[in-house]
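1. Sequence plus predicted model, see below.
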Amino acid sequence: MTGRASAGRSGKSATLAGIGALVLWASLALLGRLAAGLPPLQITAMAFAVGGVLGTAAVVLRGELGQLQQPALAWLHGVGGLFGYHALYFAALALAPAVEANLLNYLWPLLIVLLSGPLLGLPLGARRLSGVALGFCGCALIVGAGASFPPGAGAGFLCAAAAALVWALYSVTSRRMAAVPTAAVAGFCLVTAVLAALAHALFERTVLPGAGQWVVVVLMGLGPVGAAFFLWDIGMKRGDPRLLGTLGYAVPVASTLLLILLGGGELGWRVVVAMLLVAGGGWMAARAA
């Protein structure tokens, strides 16, 4: 009983760590909007350089530098997830209206819940699936019939949906990478920064950041593009991915409201109803846990 209770406490602590990542990610859309004017790949490279350097420094101070030596599959999984998601996400914010793209990106909690069944063998149940359906309806409302957007927004919405799929796959399959220590995330961040910098050099024109943009990039690297990854890694590997996936539905509500307060969009009826459906679906599915 003692071992089982200890494992239960460890699992709850890990889930709380994952929730901490969700709180940090609520600020990502706002920070991405504040960095407007910088190319998506340049933002990705700069933010991950900050997060990677700070994370690696922490690893060195803890004497865990050897944990960066991981198999090629672990590097492919870590770097592919971090680089793929954020390049697509920042592109979505640059190409489409920020509020709508941000909400569509939050298909990833829905996909985490759905993929936890076939990929991890975790039971879903009628209540979770009903909550997922509500969340999906909220996202569908954003880009459904009757919605009007500027030319080129379609490409941004496709990037947002692709980002959601990449992050869901990365998150769920992290469970199968349980042997890879969380300290290795620092290395993944550094390599992501290098890849993003190379891609930026090939496909974008460099824009010199202003003082405010530098502050935003540093904040990204400290929080949603830094510490959040370590917390999320702990949560997905040792916590409850179904609960974290469903609680993730609260993030688009918080991040969308922050965007609107900044002036990054309007609080129209579609946005309000979509947020209610997304949050209500997450609440319903979370109660199943």
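-> Yes, it's here.

2. For the rest of this, base every contact and every neighbour count on C-alpha atoms.
-> Noted.

3. Now for the closest residue in space to residue 161 that isn't next to it in sequence: which residues touch it?
-> What sits nearest to residue 161 in space, not counting adjacent residues and going by Cα to Cα, 6 or more residues apart in numbering, is residue 105, at 5.6 Å. Counting by Cα atoms under 8 Å, 6 or more residues apart in numbering, residue 105 touches 89, 160-161, 163-164.

4. how does it look with 7 Å?
-> By Cα atoms under 7 Å, 6 or more residues apart in numbering, the contact list for residue 105 reads 160-161, 163-164.

5. Among the residues you listed, which one sits closest to residue 83?
-> Of all the contacts of residue 105, residue 83 sits closest to residue 163, with 10.1 Å by Cα to Cα.

6. Could you list the buried residues of the strand or helix carrying the closest one?
-> Assigned by DSSP states H and E, residue 163 falls within helix 153-173. Residues 153-154, 156-173 are the ones in helix 153-173 that count as buried (16 or more other Cα atoms under 10 Å).

7. list the helices and strands the helix or strand hosting residue 185 packs on?
-> Element membership for residue 185, per DSSP H and E: helix 184-203. Using 3 or more Cα pairs under 7 Å, 6 or more residues apart in numbering; DSSP states H and E, the elements in contact with helix 184-203 are helix 40-61, helix 72-95.

8. quick one on the thing from earlier: measure how the helix holding residue 163 sits relative to helix 72-95, angle-wise.
-> Counting by axes from the mean of the first three to the mean of the last three Cα atoms, to 10 degrees, helix 153-173 lies at 150 degrees to helix 72-95.

9. For helix 153-173, name the packing helices and strands.
-> Using 3+ Cα pairs under 7 Å, 6+ apart: helix 153-173 touches helix 72-95, helix 98-105, helix 108-120.

10. Just put those in JSON lines and tack on distance to residue 179.
-> Conversion of the helices and strands packed on helix 153-173 to JSON lines gives the following (distance: least, Cα to Cα, whole Å):
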{"stretch": "helix 72-95", "distance to residue 179": "10"}
{"stretch": "helix 98-105", "distance to residue 179": "29"}
{"stretch": "helix 108-120", "distance to residue 179": "16"}
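
11. Pick the most deeply packed of those helices.
-> Highest mean neighbour count among these (mean count of other Cα atoms under 10 Å): helix 98-105, with a mean of 27.

12. And for residue 98, nearest residue in space, chain neighbours not counted?
-> Per Cα to Cα, 6+ apart, closest to residue 98 is residue 264, 6.5 Å.

13. hang on, that neighbour packs against residue 96?
-> No: at 11.4 Å, residue 264 does not count as touching residue 96 under the criterion of Cα atoms under 7 Å.

14. of the two, who's got more company?
-> residue 96 (23 against 18; other Cα atoms under 10 Å).

15. OK, contacts around that one?
-> 153, 156-157.

16. redo that, cut-off 10 Å
-> Contacts for residue 96 (Cα atoms under 10 Å, 6 or more residues apart in numbering) come out as 102, 149-160.

17. And those residues, which two are furthest apart?
-> 102 and 151 (17.7 Å).

18. also this one, for the comparison:
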Amino acid sequence: MEVKSQRQAMLYGLMAVLLWSTVATAFKLSLQHLTPIQLVLFASLTSVLSLGIWVTIKKSWREVVSAFKNKPGYYLLMGLLNPFLYYIVLFKAYDLLPAQQAQPLNYTWALTLTILSVPMLGQRLTKIDSLACCLGYTGALIIATGGNIMTLNFQSPLGVILALTSTLLWALYWIYNTRNNDNPIAGLLLCFLCGMPFVIAANLFFGESFTFNWQGIAGAIYVGLFEMGITFVLWLTALKKATHIARISNLIFISPFLSLLLISFILGEPIAPSTFIGLVIIVTAVVIQQKQKGTYDHDNTHQHLRETS
């Protein structure tokens, strides 16, 4: 039985938040040397290895095998969504947009989830939900247009479409995942294992020729460890140790702002006032939405951090 300790939970939670805050910068640095499809390949391989090592240490391979035997079709679908479609679309968005635009736009996935929950989960869209969605997408529009919302002048229309499409894919993955009671780490490993054939096939048929570049490989390994792998384990550990889970959940609101700071200092992107204003509006919308619910879905709280990429 997990020993509860709020202090340790906060430590693990902060470690997860800090690591996830770095990945937007890591995406852009890696994409200077790899194509989006290549980045998905090497990052996914790293994630499979890291999660596989963890499962081996925990002697949980029997759970992995059992979960796949019970639901092979489910995990093939999940692997198609994540890592294959989600990360290819997300990385292409980062390839086309400044990181300071792609990162906050991807953060609107929680609003997309609210909308999809109506037809897919039979939930009702309340007035607060509608307000939060309108507010959040206004913030997204401010970011995407650089503050020129009246002219609708987008730096990269395709990049904006892809960034918003990534929120749709992640929301779908989250909705399907809410009904899964398997060990979450075993389940995530299965998603990546089942997604690898799609990723490999995409690299064979659509990928460009690969020239070994240590900066690109190092970046992909970093992404695989700290966006897709180890950080997930840290976050789950924080949730298990927490005596007040809501306090851990609230740490997610630190991540997008830390990410902007790193984007500015490491990538050298001057953060536009419109980006900061838009992000504040988006985060406010998400806070309003979560306050209405009273708390997070604790079994799936780890999902809320992944949108901060």
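-> Okay, I see it. Small disclaimer: the values here were computed from a predicted structure and weren't measured.

19. before we move on, back to that, roughly how far does the alignment partner in structure 2 of the residue nearest to residue 161 of structure 1 sit from residue 215 of structure 2?
-> Here residue 105 of structure 1 is matched to residue 106 in structure 2, going by TM-score structural alignment. According to Cα to Cα, to the nearest Å, residue 106 of structure 2 stands 25 Å off from residue 215 of structure 2.

20. And for residue 125 of structure 2?
-> In terms of Cα to Cα, residue 125 of structure 2 sits 46 Å off from residue 215 of structure 2.

21. all helices of the stretch 201-309 of structure 2, in order?
-> 214-226, 230-241, 245-249, 255-267, 273-293, 303-306 (DSSP state H, counting those that start in this stretch).

22. just checking, what packs against the last one?
-> Contacts defined by 3 or more Cα pairs under 10 Å, 6 or more residues apart in numbering; DSSP states H and E place helix 303-306 of structure 2 against helix 6-30, helix 109-121, helix 157-177, helix 230-241.

23. Trace that helix over to structure 1 and give me the residue numbers.
-> Under TM-score structural alignment, there's no match for helix 303-306 of structure 2.

24. List the contacts of that helix.
-> By Cα under 10 Å, 6+ apart, helix 303-306 of structure 2 touches 16-17, 20-21, 106-107, 109-110, 170-171, 173-174, 177, 227-228, 231-232, 235, 249, 251-253, 255-256, 296-297.

25. thinking again about what came up before, mind checking the helices and strands packed on helix 153-173 of structure 1 for the one nearest to residue 30 of structure 1?
-> Nearest to residue 30 of structure 1, of all these, is helix 98-105, at 9.2 Å by Cα to Cα.

26. what comes up buried for stretch 27-34 of structure 2?
-> 27-31, 33-34.

27. Can you tell me which of those is nearest residue 283 of structure 2?
-> Looking across the buried residues of stretch 27-34 of structure 2 and measuring by Cα to Cα, the closest to residue 283 of structure 2 is residue 27, at 21.8 Å.

28. nearest residue to the aligned residue in structure 1 for that closest one other than its sequence neighbours?
-> Matched by TM-score structural alignment, residue 27 of structure 2 corresponds to residue 32 in structure 1. Distances taken as Cα to Cα, 6+ apart put residue 90 closest to residue 32 of structure 1, at 6.9 Å, once the chain neighbours are dropped.

29. Please tell me how far the one you found sits from residue 24 of structure 1.
-> Residue 90 of structure 1 is 16 Å from residue 24 of structure 1, by Cα to Cα.

30. Burial check on the residue nearest to residue 78 of structure 1 when sequence neighbours are not counted, number of neighbours?
-> Of all residues not flanking residue 78 of structure 1 in the chain, residue 188 sits nearest, at 5.7 Å (Cα to Cα, 6+ apart). Neighbour count of residue 188 of structure 1, defined by other Cα under 10 Å: 24.

31. OK, contacts around the counterpart of residue 188 of structure 1 in structure 2?
-> Counting by TM-score structural alignment, residue 188 of structure 1 lines up with residue 191 in structure 2. Residues in contact with residue 191 of structure 2 (Cα under 10 Å, 6+ apart) are 48, 68, 74-84, 185.

32. List just the nearest of those to residue 220 of structure 2.
-> Using Cα to Cα, the contacts of residue 191 of structure 2 come closest to residue 220 of structure 2 at residue 48, 12.7 Å.

33. Provide a list of residues in contact with that closest one.
-> 42, 54, 188-193, 196, 224-225, 228-229.

34. quick one on the thing from earlier: ok, which of the helices and strands packed on helix 153-173 of structure 1 comes nearest residue 139 of structure 1?
-> Nearest of those to residue 139 of structure 1, taken as Cα to Cα: helix 98-105 at 5.4 Å.

35. mean deviation of the closest one from structure 2?
-> Superposed on structure 2, helix 98-105 of structure 1 shows a mean distance of 2.2 Å to its aligned residues (mean Cα distance after the TM-score superposition for structure 1).

36. Put together CSV for the helices and strands packed on helix 303-306 of structure 2, with distance to residue 284 of structure 2 on each row.
-> Output for those, formatted as CSV (distance: least, Cα to Cα, whole Å):
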stretch, distance to residue 284 of structure 2
helix 6-30, 18
helix 109-121, 12
helix 157-177, 18
helix 230-241, 23
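
37. hmm, back to that, the match of residue 27 of structure 2 and residue 26 touch, don't they?
-> No: using Cα atoms under 10 Å, residue 32 of structure 1 is not in contact with residue 26; the gap is 11.2 Å.

38. shared neighbours, the two?
-> Contacts common to residue 32 of structure 1 and residue 26, judged by Cα under 10 Å, 6+ apart, are absent.

39. any idea how far residue 249 of structure 2 is from residue 89 of structure 2?
-> Taking Cα to Cα, one finds residue 249 of structure 2 at 27 Å from residue 89 of structure 2.

40. Ok, residue 39 of structure 2 next?
-> In terms of Cα to Cα, residue 39 of structure 2 sits 12 Å off from residue 89 of structure 2.

41. What of residue 22 of structure 2?
-> 19 Å.

42. burial measure for the residue in structure 2 that residue 177 of structure 1 lines up against, as a count.
-> Mapped onto structure 2 by TM-score structural alignment, residue 177 of structure 1 lines up with residue 180. For residue 180 of structure 2, the neighbour count with other Cα under 10 Å is 13.

43. Could you do the one 5 residues further on as well?
-> When neighbours are defined as other Cα under 10 Å, residue 185 of structure 2 has 20 of them.

44. And residue 221 of structure 1, how close does it get to residue 51 of structure 1?
-> 4 Å.

45. list residues touching both of the two?
-> Joint contacts of residue 221 of structure 1 and residue 51 (Cα under 10 Å, 6+ apart) are 189, 227-228.
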